[in-house]
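Peer 1: A predicted structure for the sequence below; I have some questions about it.
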Amino acid sequence: MKLLIIDRDQTERTGIQWFIKHYQLDITTVYEAGTVEDAINCLEMENPEIILLELEILMQDKTKGLKRALSIQPHHLITITAEPLFKNAQEALSLRALTLLVKPIDLNLLKQYLTHACRQVLNPFKDTLSYVQENSIYPALFIDDSPTPIEDNVFCFMIETEFSEQNELLFHWLQSLPFSQQFTFYPLSKRIMCFSRDKNLEELIKKGKSIMREWTKSHNAYLNIAIYDLPNRSIKTMYNALKQALSLRFQSGFSQFFYVSQMPVYKKFDHFLTIEQQRLWINGLEQNDVQTIKIFLYNISNLEIYYQPDAIRIHLTSILAQVRRFMLKYQMEKMIEVEKKYDLLFDMILNHPVLYTIIQEFVLFCQDVMNQAVHQKEHGQFDYVNGALDYIDIYYSDSTLNLKTLADFLGISSSYLSMLFSTTKGVTFKQYLNEKRLTHAIQLLKETSLPISEIASTTGFNDSNYFSKVFKSKFTISPIAYRQQMKLVID
């Protein structure tokens, strides 16, 4: 097999030659070209199967003769550039290159793509990736009756990278492995769907461990592998089951094997903070109680219980909203660095693949916010409305709570606090307090069988008749009727 290196730098060409000989790749002859003319002559005379092309040399190709020669001769092209610019990536795509490598060249990557090119030359009809032929699996991923049967002696599994942007790289790397001919790989947007004819599950697991180990060693990143270890079903069924198994990564992390037969049952998880949890966070942040906050957050990542990832993400955003109000109370929204960290954490909660990493960052952010609050207190930076909201969250069940009590606590006049509530929240203090009490009352009506009078006193209404009047004004039905209605819905 013949390879042509087209590069203006003699040292680069010599180094690549030495590397190819040192690793004994399936290449018998290596040619070099340092100019456009030499490259065109070699292409026409020797017809090399594999070409390494420095893109910058094309700038010297005024007549575009080299491009024409490249378009005429069949070959596998690997492009190289000293500048990772978008225009160079476009050029590589237009030339239908296998990849674009950036100088200084990562020799592991070079080896992978050279190995892949060699195998494509040696096995030009090998069905490694079928997009259009009749037995392509892609339609079968989404259509149950797609005519792509899977034999019983074929194992189906799925590989996921720690960094989804490495998915294409992972696909080519898998094809360069010594035992890759025993597998068929199908790249998806974020994962690789795989089929193997291993004799038994133990053989597949052994190869899977080798894949994990070598990928981590060569790319300083991790993989997860999900295996369909039940009797084979339709490709769509197995595909969906494997995706679901890989979602366990959210609580388990990477470098894991997940087996479809061992999928846990997800426990119910309340998306939003309870009244008691809100109070815990208000007091914890105010008192700089790092330990309480750590315990609360780390309990969410308890590996003995599995929850739906989306439910946990919503729960964490609910907690972050509580932290946000604490930030506003001490006017931290004016601090650019704190705001940046808040935005990064919010994005992490929504998108990061591993819960434990999110929790660690959440703890660090809370510590930073609490330290900033100490500084803000010392300099008299305080938002009265958010301070009032925190106080109401803690003491709304106290029937003696009124505007004067709250104003005295904040050290301002009742009339000033009333004005702040009306302009900031759009409601009066009394309306906001009753809304808070009614929210808790609804929870108790749904979840307990407590008498109406006890619910009224528990939520801060010292008169059950007044409670019923406020409730009916808000929901158009009485508390008793609401409870009966909810019972019928549940039954």
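Peer 2: Structure received.

Peer 1: rest of the way, CA atoms for contacts and neighbours
Peer 2: Noted.

Peer 1: which outside residues touch the helix or strand hosting I282?
Peer 2: Counting by DSSP states H and E, the element that carries I282 is helix 275-286. By CA atoms under 8 Å, 6 or more residues apart in numbering, the residues outside helix 275-286 that reach it are 289-290, 292-293, 322-323, 326, 366, 370, 390, 393-394, 440.

Peer 1: now do the helices in the stretch 151-300 of the chain.
Peer 2: In the stretch 151-300 of the chain, the segments counted as helices under DSSP state H, counting those that start in this stretch are 167-175, 201-219, 235-246, 249-252, 275-286, 290-300.

Peer 1: now do the buried residues in the second one.
Peer 2: Same thing as helix 201-219. Across helix 201-219, burial judged by 16 or more other CA atoms under 10 Å covers L204, G208, K209, I211, M212, W215.

Peer 1: what does that helix contact?
Peer 2: Defining contact as CA under 8 Å, 6+ apart, one finds that helix 201-219 is touched by N108, F155, S196, D198, A221, Y222, L223, N224, I225, D229, S255.

Peer 1: could you check the angle helix 290-300 makes with the helix holding I282?
Peer 2: 140 degrees (axes from the mean of the first three to the mean of the last three CA atoms, to 10 degrees).

Peer 1: what are the buried residues along helix 275-286?
Peer 2: Of the residues in helix 275-286, those buried under the neighbour-count criterion (16+ other CA under 10 Å) are Q278, R279, L280, W281, I282, N283, G284, L285.

Peer 1: ok, second structure coming up, stack it against the first:
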Amino acid sequence: MIKMILADDEPVIIRGIQKLVDFNRLGIEIVGEYEDGKSAFDGILTEKPDIALLDIYMPKKTGIEVLKELKTLGIETKVIFVSGFQDFQYAKDALTYGAVNYLLKPVIREELVETLEKCITMLKNDADGEGGSPEHPDCPEEEGPAAAYDKLVEVEECRYLPILTEILYSRQTGKQERRLIQFSVLSFLEQYLEKRQMGIVFLKNGHIVMVLKNPEKEETGRTLDSILEAAEVQLHIPRCQLGFIVGNPVDSMGEIPRAYEECLSMTGYFYFSSQIKVPVLHAGEPVFKKPATLDEIREVRNQLIEGMVAQDEKAFTDAAARFRRLVCLISEGRRDDACFHYGSTIRIIEERFETMGIDGMPVEFKDILEQARQSESYECLTGLFEGYFKEYKERIKKAVVSSEKKDIIHAREYIERHYSENLTLEVLAGEIHMNPYYFSSFFKKNSGENFKDYLNKVRMKHAINLLVSTDKKTADIASEVGFRDSRAFSELFSRIYGETPSNYRKRVKNG
């Protein structure tokens, strides 16, 4: 039988509708009668009728308000409105929010029967799978929140607190294992909350959602802490493997989906769970007290590369740890940002290797980025890139085995650090402890170009970076990269790149 409820603040109207139609012949059972909107709404949650015939104007909640909340909660009860007000706006609102029809009082039998038959056809189509939503591929079959909301209507005046619960997998786990773990956690939470009459739990698009009734702010933390303790004992799940995002409390069930969406927007932070001391986040509140800056990222990145080049294990390890933390802070829950910062570091190291004349990594950069994007967690991401950093350090170590190779690497590194100064062949030869005449031929033999050309190439590389990333004047850039004569800089730039520095900047920024 198809279940149906009737709601009107005038009992005579309800009786009249019951006499107007032979509901049994249509296969319809009346499972509830209500005289106000609030009780009708609660009745829909508890009785789960297929059809609801509602008066537009009722005490406590209007019919339109009931329909809005049902749609917000994803409850698919077919709603028919009746009203004594012949006002187009009410009919428009009713149909806008998904009512099947809008009937005027006194209700005409033929119109009601026709509308009921339309509802029956819609229900049959829904049952046959038309317009249904597919099962989420990575979670147990979902009943959806609507199936659980009936347990919340016991309290007349109530506040609700949505809490998104996430399972934080610390290792690679298969799809089937994840389904089993999620099912265990869902069952555990359902029993925990029901035993204490604290609220409900349900699955929403693969996410576990708890809704607590009449939450006390100071008690929420203790509640979650006791849930973690109980889960560790009963499910043998370590505390670090469950995370929570506490939403903002709301005054009606219709507001729960909006509060849930606020929680959902923060789930990206759980990718960085290894960097979060307490896995309890609060919607709308900052996760980290002090965010990182790009300048801090650049400074520590340079320290990491310098430790790598100098083969200073402690400096390298300390910088890698600081870089790991800073990238987490600046990413603010965005996985792609973390991939970008680590990926940019690989590019910078490759450029440095080219400067030193050392072969870089044989792996394609796009393949490294693809590996990064597939990482399950920030721990996996940092493990991937720190493995590459160590490989780069080993390549430098092998490259400096011969004293000749070591000297040319030292020379190139010195140029990279001092290109902006009045760097002469004599100064560099003194740094390498060679006679200037011998050093000149030594440098050309090992670099394939003379000292002056190589120095200018390094200066131009840094000049281009300043041209495209700053608004500094050409003369200031020339001075900053080591040219004492801005005209000489412009002439050399034009000879190498075929256009003036200002034209180059304009073309790159506009194109």
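Peer 2: Thanks, I have the structure now. Please read all numbers here as calculations on a predicted model, not as lab measurements.

Peer 1: got a TM-score for the pair?
Peer 2: In this superposition the chains share a TM-score of 0.50, using TM-score structural alignment, normalised by the length of structure 1; 335 aligned residues with a CA RMSD of 5.6 Å.

Peer 1: that older thread, now the contacts of helix 201-219 of structure 1 as TSV including neighbour count and distance to F471 of structure 1?
Peer 2: Supplementary listing: these in TSV, determined by neighbours: other CA atoms under 10 Å; distance: CA to CA, whole Å:
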residue	neighbour count	distance to F471 of structure 1
N108	12	70
F155	23	60
S196	18	64
D198	16	67
A221	17	57
Y222	19	55
L223	22	54
N224	22	52
I225	26	54
D229	16	55
S255	19	54
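
Peer 1: closest one of the residues you listed to D145 of structure 1?
Peer 2: Taking CA to CA as the measure, D145 of structure 1 sits nearest to F155 out of those, at 19.7 Å.

Peer 1: show me what that closest one aligns to in structure 2.
Peer 2: When structure 2 is aligned by TM-score structural alignment, F155 of structure 1 is paired with L161.

Peer 1: my read: its match touches E255, true?
Peer 2: No: under the criterion of CA atoms under 8 Å, L161 of structure 2 is not in contact with E255, lying 10.1 Å apart.

Peer 1: now the lengthiest helix in structure 1: buried residues?
Peer 2: Identified as the longest helix of structure 1 according to DSSP state H is helix 355-378. Buried residues in helix 355-378 of structure 1, counting neighbours by 16+ other CA under 10 Å, are found at 355-356, 358-359, 361-363, 365-367, 369-370, 372-373, 376.

Peer 1: so which of the helices of the stretch 151-300 of structure 1 comes closest to P451 of structure 1?
Peer 2: Smallest distance to P451 of structure 1 across the helices of the stretch 151-300 of structure 1 (CA to CA): 19.8 Å, for helix 275-286.

Peer 1: taking their axis directions, the closest one and helix 355-378 sit at what angle?
Peer 2: Taking the same axes, to 10 degrees, one finds that helix 275-286 of structure 1 is oriented at 60 degrees with respect to helix 355-378.

Peer 1: now, which of the contacts of helix 275-286 of structure 1 sits nearest A245 of structure 1?
Peer 2: Nearest to A245 of structure 1, judged by CA to CA, of the contacts of helix 275-286 of structure 1 is I293 at 30.4 Å.

Peer 1: K444 of structure 2 versus the residue of structure 2 most remote from its centre, what's the distance?
Peer 2: In terms of distance from the mean C-alpha position of structure 2, Y437 ranks first, at 59.7 Å (CA atoms, centre = their mean). Counting by CA to CA, to the nearest Å, the gap from Y437 of structure 2 to K444 of structure 2 is 11 Å.

Peer 1: was I right to think L77 of structure 1 contacts L52?
Peer 2: Yes: L77 of structure 1 sits in contact with L52 when judged by CA under 8 Å, with a separation of 6.1 Å.

Peer 1: all strands for the stretch 51-200 of structure 1, in order.
Peer 2: Shown for the stretch 51-200 of structure 1, the strands assigned by DSSP state E, counting those that start in this stretch span residues 76-81, 99-102, 155-161, 183-187, 191-196.

Peer 1: which outside residues touch the third one?
Peer 2: In this structure, residues lying in contact with strand 155-161 of structure 1 by CA under 8 Å, 6+ apart are 167, 170, 190-198, 201, 221-229, 238, 242-243, 246.

Peer 1: so how far is that strand off the chain centroid?
Peer 2: 18 Å (CA atoms, centre = their mean, to the nearest Å).

Peer 1: so how much does it differ from structure 2 once superposed?
Peer 2: With both structures laid over each other, strand 155-161 of structure 1 and its partner residues in structure 2 are 1.2 Å apart on average (mean CA distance after the TM-score superposition for structure 1).

Peer 1: R179 of structure 2: how many residues sit nearby?
Peer 2: Residue crowding around R179 of structure 2 was assessed by other CA atoms under 10 Å; the count is 16.

Peer 1: what lines up against it once you look at structure 1?
Peer 2: Structural alignment places R179 of structure 2 opposite E168 in structure 1 (criterion: TM-score structural alignment).

Peer 1: for its match, which non-adjacent residue is spatially closest?
Peer 2: Nearest-residue entry for E168 of structure 1: P187, 7.3 Å, with adjacent residues in sequence omitted and distances by CA to CA, 6 or more residues apart in numbering.
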